[in-house]
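1. Have a look at this prediction, sequence included:
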Amino acid sequence: MNRKLIFTLSLIVIGLCGLFLFSGSLVHDSVVIADVDTIVTNLDRYQDRELRIRGFVKPGSIIRTSNQASFIIEHNGKELPVFFNGQTQLPDTFSDSAAVRADGHIDNGQLVSSR
């Protein structure tokens, strides 16, 4: 084979490998974006996934301790307890019945949220 062909094929293979590695398929799984009722219905399915959950703060469920908080997020009659670990600040709009999005993972039946 001539050198130009080998060089071109090598570049194509290296480019495809780089595309595969940087596309995220080996780096991490995608984030699951869903409402609380969807997650609670199939909790085991989402056990090891990074989640972005939407719902509303259940009135009277907020318990704050320094920069951390525990509360219940609800939607369509389904509820999920949330522990916010305080790595970021809670938004100013965080209050009873507020629309909320919590990012984190399921641990022992609750969402451990970092933001």
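-> Here it is on my side, so go on.
2. Every contact and neighbour count from this point should use C-alpha atoms.
-> Fine.
3. residue boundaries of the helices in the chain?
-> With helices called from DSSP state H, the chain shows them at 3-22, 36-41.
4. which of these sits most buried?
-> helix 36-41 (a mean of 18; mean count of other CA atoms under 10 Å).
5. now for it, which elements pack on it?
-> Applying 3 or more CA pairs under 8 Å, 6 or more residues apart in numbering; DSSP states H and E, one finds that helix 36-41 contacts strand 51-57, strand 68-75, strand 78-84.
6. Mean neighbour count, these: which tops it?
-> Most buried of those, by mean neighbour count (mean count of other CA under 10 Å): strand 51-57, with a mean of 22.
7. another one to put next to it:
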Amino acid sequence: MATKGRKTQFAIGFAVILATLGWLAYSGIQESKTYYVTVSELLASPDASQRRFRVAGDVAVGSIRRSQGRTEFTLEQEGKVLQVYYTGTEPLPDTLMDRAQAVADGRYQTDGTFHAETVQAKCASKYEAAPPKAGANPETSANY
């Protein structure tokens, strides 16, 4: 009789552990789920402050300010602007500069600001062909 009671206790304990692991996995996935949106889409979202987002836009000219371990800048896109505050532990990319395309990952606040935990940036000039030299013949590639 004692073995039947032990088996029941073991089965109940195993079920509780399995249910706990399932709940932890589900809640972890829900927390880490991030939606990719543009500045315009984020500002138009009625429930924006309730989820994580990856928001993309262009860094506004002259908007980058660094002070006391915090960096703030403005993302703009399609005439809409979003103030971004970054207080993450990772250093910001060297390519985060005026007019760079950037993606900030974090949460939109009810005060209209975006608190980013990570920021990625790309300098568009690194991916464009160099302009031809003055007076050069554009038909030949040797002039570039």
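-> Nice, I can see it. Just so you know, these numbers come straight off a predicted model, no measurement behind them.
8. Need the TM-score from the superposition.
-> After superposition, the two chains reach a TM-score (TM-score structural alignment, normalised by the length of the first structure) of 0.73; 114 aligned residues with a CA RMSD of 3.1 Å.
9. would you list the helices of the first structure in JSON lines and tack on distance to residue 87 of the first structure?
-> Below are the helices of the first structure laid out as JSON lines (distance: least, CA to CA, whole Å):
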{"stretch": "helix 3-22", "distance to residue 87 of the first structure": "27"}
{"stretch": "helix 36-41", "distance to residue 87 of the first structure": "22"}
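10. Indicate which one of the ones you listed is closest to residue 69 of the first structure.
-> Between residue 69 of the first structure and the helices of the first structure, the tightest spacing by CA to CA is seen for helix 36-41, at 18.1 Å.
11. Tabulate the helices and strands packed on helix 36-41 of the first structure in a markdown table, adding columns for distance to residue 101 of the first structure.
-> Output for these, formatted as a markdown table (distance: least, CA to CA, whole Å):
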| stretch | distance to residue 101 of the first structure |
| --- | --- |
| strand 51-57 | 5 |
| strand 68-75 | 9 |
| strand 78-84 | 11 |
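12. Now do the end-to-end distance for stretch 40-58 of the second structure.
-> End-to-end span of stretch 40-58 of the second structure (CA to CA, to the nearest Å): 12 Å.
13. Tell me which of the helices of the first structure lies nearest to residue 58 of the first structure.
-> Taking the helices of the first structure one by one with CA to CA, helix 36-41 is closest: 12.0 Å.
14. distance between the closest one and the chain's centre?
-> In terms of CA atoms, centre = their mean, to the nearest Å, the centre of helix 36-41 of the first structure is set 14 Å apart from its chain centre.
15. same question, stretch 53-64 of the second structure
-> 11 Å.
16. Now do that stretch: distance from first to last residue.
-> End-to-end distance (CA to CA), stretch 53-64 of the second structure: 21 Å.
17. equivalent range in the first structure for that stretch?
-> Aligned using TM-score structural alignment, stretch 53-64 of the second structure spans residues 51-62 in the first structure.
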